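1. I would like the atomic coordinates for the input below:
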Amino acid sequence: MISTSETSKNKAPKRRISDSLRTRRIRRLGSAVDRADTKENHRSADLAVVAASPQGPLPEPNIYPERPGCGQYAWLIGLVAVLSGLVLASMADLSGLSTDTISDFVDSYSNQYNVIIHERPGYCERHARLGAMVDHAWDQVLNQPDALEKLELALDNTTFNAIALIGSSGVGKSHTARLLREKFPWPENVKTVAWDDSNALALIPSILSHLKLCGRNLILVDNMTPKDIRYVPYINGLIRTHPEIANGTANKPSKKYVTIVYIISLNRLLPDDEFQAQKMAVQKLINTHLINYNDLERSHVEDCIRRTARVEGMELTRDQILDIIYSIDYINAGCKPVRAKVLMYGTPVKQKP
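-> Presented below is the predicted three-dimensional model:
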């Protein structure tokens, strides 16, 4: 049996150990408080220096970096789509997978890729009115109200659409085509053919084979003349019989939609009877919306001069405007020479202080 005194002797060392641990803990706590006070004092000093700086306080560092946008990974998504298409193509012979299935698979990935790239949900949907593009032409293509109204109606056709812009040089055809190219809702789907001769015809099948399912497609065929109109029915036939292009009026999500615009220039330098003959020949085009641009008159050219001067920031006197009208051949060239003449005769508008 253990006595009380022996018990006390055995417990004494434990109390001393506890006292020693308590002492060390108190010392560590005191050191931590001192360090915290020191850091706070340093921070207060730093803030005082920054506040006194002539540049003002500096922004707090961002310790939470922003997550990278989806656009940074778009190339990876596109690569996956291409590789997946190649894999499916190699498996087609082995598994009996149809070419249509592979094409639908790749088109689906392509649509998702475009949505991510353009950061716009529903980017590939075809609900946008193409006729709305003409709104941008009303204040730039002067004195052609009938042509612009008919063009707006023609562009609102929801499936295959063939349009011909017809008129002499300088009346606004090419300017209208440029606005269509710039304002088209799917700019990557715009293709332009500078027509020179029948060699340009070889480009059309290649363009048709690379149309996009996402949104709609626009093909602009520029620099055509009346002698080239014999190719228009042939090109329209290629489009109408193409198996991947929608040709009817019903909504076909699996088909591609295309609008083709021919820019046909009439030669106003010809004698009047020959000019009228070539104009009548173009009117015989079938399955094509014909948009006829009026020839410019003297009052129209004056409007063109005033608008060009306003756009270029130039001032013109009445005499200078008359000099420009008399110095250009507006009957044959329209408004094309106007800009150079305005820059030659005009003086820059003085900026208000």
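2. alpha carbons only for contacts and neighbour counts from here, please
-> Noted.
3. residues in contact with Pro185?
-> 128, 130 (Cα atoms under 8 Å, 6 or more residues apart in numbering).
4. at 10 Å instead, please
-> Pro185 makes contact with 123-124, 126, 128-130, 133, 215-217, according to Cα atoms under 10 Å, 6 or more residues apart in numbering.
5. swap in Thr317?
-> With contact set as Cα under 10 Å, 6+ apart, Thr317 has these partners: 323, 345-347.
6. and for Ser103?
-> 85, 88-89.
7. helix or strand right after the host helix or strand of Ile116?
-> Ile116 belongs to helix 99-118 when assigned by DSSP states H and E. Using DSSP H and E, the helix or strand that follows helix 99-118 in sequence is helix 145-155.
8. that following helix: how far from the chain's middle?
-> With Cα atoms, centre = their mean, to the nearest Å as the basis, helix 145-155 stands 23 Å off its chain's centre.
9. can you check stretch 256-268 too?
-> The chain centroid and the centroid of stretch 256-268 are separated by 22 Å under Cα atoms, centre = their mean.
10. please give the structure of this sequence too, so both can be compared:
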Amino acid sequence: MQRGAWPKKPMTTSSTLHPGDAADAKNPKKCGILQSTRCRSYREQLRSTQRMNIIHGFLVLAAAATVLGVLFFHGMEPAFGSEMTQLPLEGVTLQSLWLGVVGLLGLSGKLESEQEDTMRAFYCEQQLDTKRIFRQIARQVLNQEHALARLERLVQSPRNFKAVALLGPPGVGKSLTAMGLRQQFPWQENVHTYSWSTYVPDGVKKFHMIRNFMDLLKDCGQNLIIIDNLSACDYGIVPIYNKVLQKREGDLNAAANQTVLVVYIFDLEMEFYWQQYELLHQLPVDVTIVNYQPFGRQELSDCLHQEMRLEQRTLDKRRVFQILDDAMMNVQCNGCKGLRESVLQYGQHNET
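-> Purely as a prediction, here's the structure:
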């Protein structure tokens, strides 16, 4: 040994190797070294993504099964009777179902605007089902088959502007027809009604009120305007209003783009029936005239039995004859009006 040199310490394996390189060192995964590193959060993220994929897969399967089930049920509808076949499972309903499926799949955010545009386009471009509408009206309006058939032909017309005048004595179904048309009209936001015999005495003010309907007309679908309770002396508003609707100031393209159906309802007095009838038949040629026939005892009997069926009440024969006799005394002024009140007053509830 040289002088001044410190004795060297014997070298061992434990002093030269990194503790992690020792063959008998503990597994870092077991001793928890990775607990505080990014590896753990990454593995947890992978597990969470895997669980979400599994849940998403189940939702896709459930949505597909729902759509297939509804389509299968829709295809089997005729087997369940005529009433079931009237369920509107196509069109809006199926598209609503598709929106629900898209929501389950988590795609509603991307497709929301496109689906809204599609639904709006379907709403605006749907066809007017006149057969269904007038089938429903005929269940309420009795003994006016010719009038309803003539009105249905007009409503089916492809013209952009259609005007009709319903003529007849009170209580024969004119306003009831308009109410049925209004209720069954697919574009409810486009329906506008006005009762002419209001407390507004000035006819000019009344005209300005119905003129305001023009600002509410839309390009979407068809527009329906109903002006009720007109008398024969009010016939002068018809050509004026028709002209204003067809030639609108400040909106040259509106008349070409919008489809408008105007229904004028005239109550005729039986005392001067034919004079008023001839006067109203001088209306412009662009107005279709639909005549509602006056009622007699048989028509009143039909109305009475319908009211009994609707109210689910019965009347004995003596009471039926009495009600019909009273109704015939005012048939020219009331028609079938007032029969429901008689049924409610004198009828007995049907035993179930």
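11. before we move on, the earlier item: can you flag the buried ones in the contacts of Pro185 of the first structure?
-> With neighbours counted using 16 or more other Cα atoms under 10 Å, the contacts of Pro185 of the first structure contain these buried positions: 123-124, 126, 130, 133, 215-217.
12. who wins for neighbours among the contacts of Ser103 of the first structure?
-> Leu88 (21 neighbours; other Cα atoms under 10 Å).
13. thinking again about what came up before, check which residues of the helix holding Ile116 of the first structure are buried.
-> Buried residues in helix 99-118 of the first structure, counted by 16+ other Cα under 10 Å: 102, 106-107, 109-117.
14. equivalent analysis for stretch 309-320 of the second structure, please.
-> For stretch 309-320 of the second structure, a neighbour-count test (16+ other Cα under 10 Å) marks 311-315, 320 as buried.
15. check stretch 151-163 of the first structure too.
-> Neighbour counts over stretch 151-163 of the first structure (16+ other Cα under 10 Å) mark 151-152, 154-155, 158-163 as buried.
16. and if you look at stretch 78-92 of the first structure?
-> For stretch 78-92 of the first structure, the neighbour count (16+ other Cα under 10 Å) marks 78, 81, 84-85, 88-89 as buried.
17. doesn't Ile166 of the first structure fall inside a strand?
-> Yes: Ile166 of the first structure sits within a strand when classified using DSSP: H, G, I helix; E, B strand; the rest coil.
18. residues in contact with it?
-> For Ile166 of the first structure, the contact set (Cα under 10 Å, 6+ apart) comprises 147, 172-173, 224-226, 262-266, 279, 282-283, 290-294.
19. from Val50 of the first structure, how far off is Asp37 of the first structure?
-> Per Cα to Cα, to the nearest Å, Asp37 of the first structure is found 20 Å from Val50 of the first structure.
20. please verify my assumption that Lys227 of the first structure contacts Ala277.
-> No: look at Lys227 of the first structure against Ala277 with Cα atoms under 10 Å: they stay out of range, at 11.8 Å.
21. looking at the contacts of Ser103 of the first structure, which are in helices?
-> Within the contacts of Ser103 of the first structure, residues falling in helices by DSSP state H are 85, 88-89.
22. any chance of the residues you listed in JSON lines, plus distance to Arg22 of the first structure?
-> JSON lines is the format used below for these (distance: Cα to Cα, whole Å):
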{"residue": "Gly85", "distance to Arg22 of the first structure": "72"}
{"residue": "Leu88", "distance to Arg22 of the first structure": "73"}
{"residue": "Ala89", "distance to Arg22 of the first structure": "77"}
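23. just the residues you listed now: which is nearest Ala246 of the first structure?
-> Taking Cα to Cα as the measure, Gly85 is the one of those closest to Ala246 of the first structure, at 23.5 Å.
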